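**Q** turn this into a structure:
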Amino acid sequence: MSILKAKRFWKEAKPAETDSGWRVELDGRPVRTPAKTLVVLPTLELAREVAAEWNAQEGEIDPSGMPFTRTSNSALDKVAVQHDEVADMLAEYGDTDLLCYRATSPQELITRQEEAWDPVLDWAAENLGARLQTGAGVMHIAQSESALIPLRQMVREMDDFRLAAFHDLVGISGSLILAFAAARDYADIDRIWQVSRVDEAWQAEQWGVDEEAAEQAEFKRREFIHAKRFYDLCG
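**A** Have a look, this model is predicted:
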């Protein structure tokens, strides 16, 4: 059975200011999410990115080429209706953060993890008020409530749009701390991505590059960079 795809029906997409933010209009008609929510964005810069994606469509609409529209839809249709639940789910990563679980061997990998991850944990202690503990192996490392509470509060304080982007920063990196590091410009976003991939880089050096895994990693890298860009454009 064939599935009919939507085709471009508008001549121009452009931002339009409203009392509550910026919407994107297609020949004067406002864009809505898949759940029919009116798309109202927090900044003109974000609205311009969304409008540019609609203007770039030719013939059949390709959602895969509209990342800013997709993340905006997620913010409005998914995050907005369960903000605290999403925030608390992401905050739980602090209790199982990637940066806290270290290799037991070989020494070169242990050293690489220390050199890449310890400075970020030190930054988090100083700038987020959260000192997370580390350990070797895969056994759960219990973190103190004094460290987790401020992290949870900061995530909860994000608006729906920032939280949608933050969701991807956390999920892709596997680290709440690296997501905060990305959001707060601890380092260049590509550097933060590399920090999240210490183990994978080590494995590739030992066993060679798996082409399928490399393609998946590149897709994730682009999504990580997009999430950072979306977060920044929220104001």
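
**Q** CA only for contacts and neighbour counts going forward, please
**A** Will do.

**Q** mind listing the helices for the protein?
**A** Taking DSSP state H as the criterion, the chain contains helices spanning 44-55, 67-74, 83-91, 107-127, 145-156, 160-173, 176-183, 189-196, 198-207, 211-233.

**Q** mean neighbour count and distance to Ile3 for the ones you listed - can I get that in CSV?
**A** Below are these laid out as CSV (neighbours: other CA atoms under 10 Å; distance: least, CA to CA, whole Å):
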stretch, mean neighbour count, distance to Ile3
helix 44-55, 21, 21
helix 67-74, 21, 20
helix 83-91, 19, 32
helix 107-127, 16, 47
helix 145-156, 17, 39
helix 160-173, 23, 29
helix 176-183, 24, 38
helix 189-196, 18, 37
helix 198-207, 13, 39
helix 211-233, 16, 26
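
**Q** same list, the ones you listed, but as a markdown table with distance to Trp22 please.
**A** Output for these, formatted as a markdown table (distance: least, CA to CA, whole Å):
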| stretch | distance to Trp22 |
| --- | --- |
| helix 44-55 | 6 |
| helix 67-74 | 12 |
| helix 83-91 | 21 |
| helix 107-127 | 32 |
| helix 145-156 | 23 |
| helix 160-173 | 13 |
| helix 176-183 | 23 |
| helix 189-196 | 27 |
| helix 198-207 | 40 |
| helix 211-233 | 13 |
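
**Q** please provide the structure for the following sequence as well, for comparison with the first:
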Amino acid sequence: MSEWKAKRFWKASEVIAAEQGFTVTLDSRPVKTPGKRALVVPSRGFAEAIAAEWEAQEDQIDPRMMPFTRTANAALDKVALQRAEVADMLADYGDSDLLCYRAEQPRELVARQAAQWDPMLAWARTALGASLQARSGVMHVPQDRAALARLRDRVHALSDFELAAFHDLVSLSGSLILGFAAAQDVETSRAIWDISRLDELWQAEQWGQDDEAEAAAALKQIAFEHAKVVFDLSKPQF
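**A** Purely as a prediction, here's the structure:
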């Protein structure tokens, strides 16, 4: 039995101004989220990206090809309803941040981690006011509570739409600091993604590339770079 898919029912999509942002209409009917909320986003650019996704649908609607729409739905139907819990979950990454857990050997890997990860921790001390300490090994050692509190406050200050995008920047990279670095344009999203994969790239150099693992990583990279675009489009623009 074939899977049922919704069919295209509109002729044209349009971006229009709405209260607190912009929305998309399909033949003059406003798009709603799966939770039946008005799909209103903070910037025209965000709405235009969503409209382009709807316009690109042909006979059948394929949600897999609509990442901007999905992220907007997540912000409105999920994050907005439990933003404190989402923010706390992401802030918790700071106490076990990827950048803080270092290899003990070989020396080449230790040196590479220091070269790529130390500058990010130094940036966090200056720009975020949070000093996180690196440790050798994988055993958890709590970070300074005051530093974690400052990072938590910054996460909670994000808007619902920024938080939805920030979720992927942090969870995909495994690092709260890299999530902030991507959001604040410390490096390109591609460069930050590569920094997050330092250990994997090292292993591939030593033992050869795993095609299946690389294919999975490529999909995550696309999602990471998409999240950065959404974060930028989540700044209100009227």
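
**Q** just to revisit the earlier point, Ala35 of the first structure: which of the helices of the first structure is closest?
**A** With CA to CA as the criterion, Ala35 of the first structure lies closest to helix 67-74 of the helices of the first structure, at 8.6 Å.

**Q** how much does that closest one stray from the second structure?
**A** Helix 67-74 of the first structure differs from its equivalent in the second structure by a mean of 0.4 Å after superposition (mean CA distance after the TM-score superposition for the first structure).

**Q** which bit of the second structure covers that helix?
**A** Counting by TM-score structural alignment, helix 67-74 of the first structure falls onto residues 67-74 of the second structure.

**Q** ok, residues contacting that stretch?
**A** With CA atoms under 8 Å, 6 or more residues apart in numbering as the test, stretch 67-74 of the second structure has contacts from 33-34, 39, 41, 46, 49-50, 53, 63, 161, 164-165, 226, 230.

**Q** redo that, cut-off 6 Å
**A** Residues outside stretch 67-74 of the second structure that contact it (CA atoms under 6 Å, 6 or more residues apart in numbering) are 33, 50.

**Q** next: stretch 217-233 of the second structure.
**A** Identification of contacts with stretch 217-233 of the second structure by CA under 6 Å, 6+ apart yields 46, 162, 165, 169, 189.

**Q** mean distance between it and the first structure after superposition?
**A** By mean CA distance after the TM-score superposition for the first structure, the fitted stretch 217-233 of the second structure averages 0.4 Å away from its aligned residues in the first structure.

**Q** off-centre distance for that stretch?
**A** Stretch 217-233 of the second structure sits 6 Å away from the centroid of its parent chain (CA atoms, centre = their mean, to the nearest Å).

**Q** relative to Gln20 of the second structure, how far out is Arg83 of the second structure?
**A** Distance from Arg83 of the second structure to Gln20 of the second structure, counting by CA to CA, to the nearest Å: 18 Å.

**Q** ok, Ala149 of the second structure next?
**A** Using CA to CA, Ala149 of the second structure is found at 30 Å from Gln20 of the second structure.

**Q** likewise Ala146 of the second structure?
**A** 35 Å.

**Q** so what corresponds to Asp210 of the second structure in the first structure?
**A** When the first structure is aligned by TM-score structural alignment, Asp210 of the second structure is paired with Asp210.

**Q** what about that match, how many neighbours?
**A** For Asp210 of the first structure, the neighbour count with other CA atoms under 10 Å is 10.

**Q** what sits against Pro30 of the first structure?
**A** Contacts for Pro30 of the first structure (CA under 6 Å, 6+ apart) come out as Val24.

**Q** again, only this time at 10 Å
**A** Listed by CA atoms under 10 Å, 6 or more residues apart in numbering, the contact set of Pro30 of the first structure reads 13-16, 23-24, 38-40.
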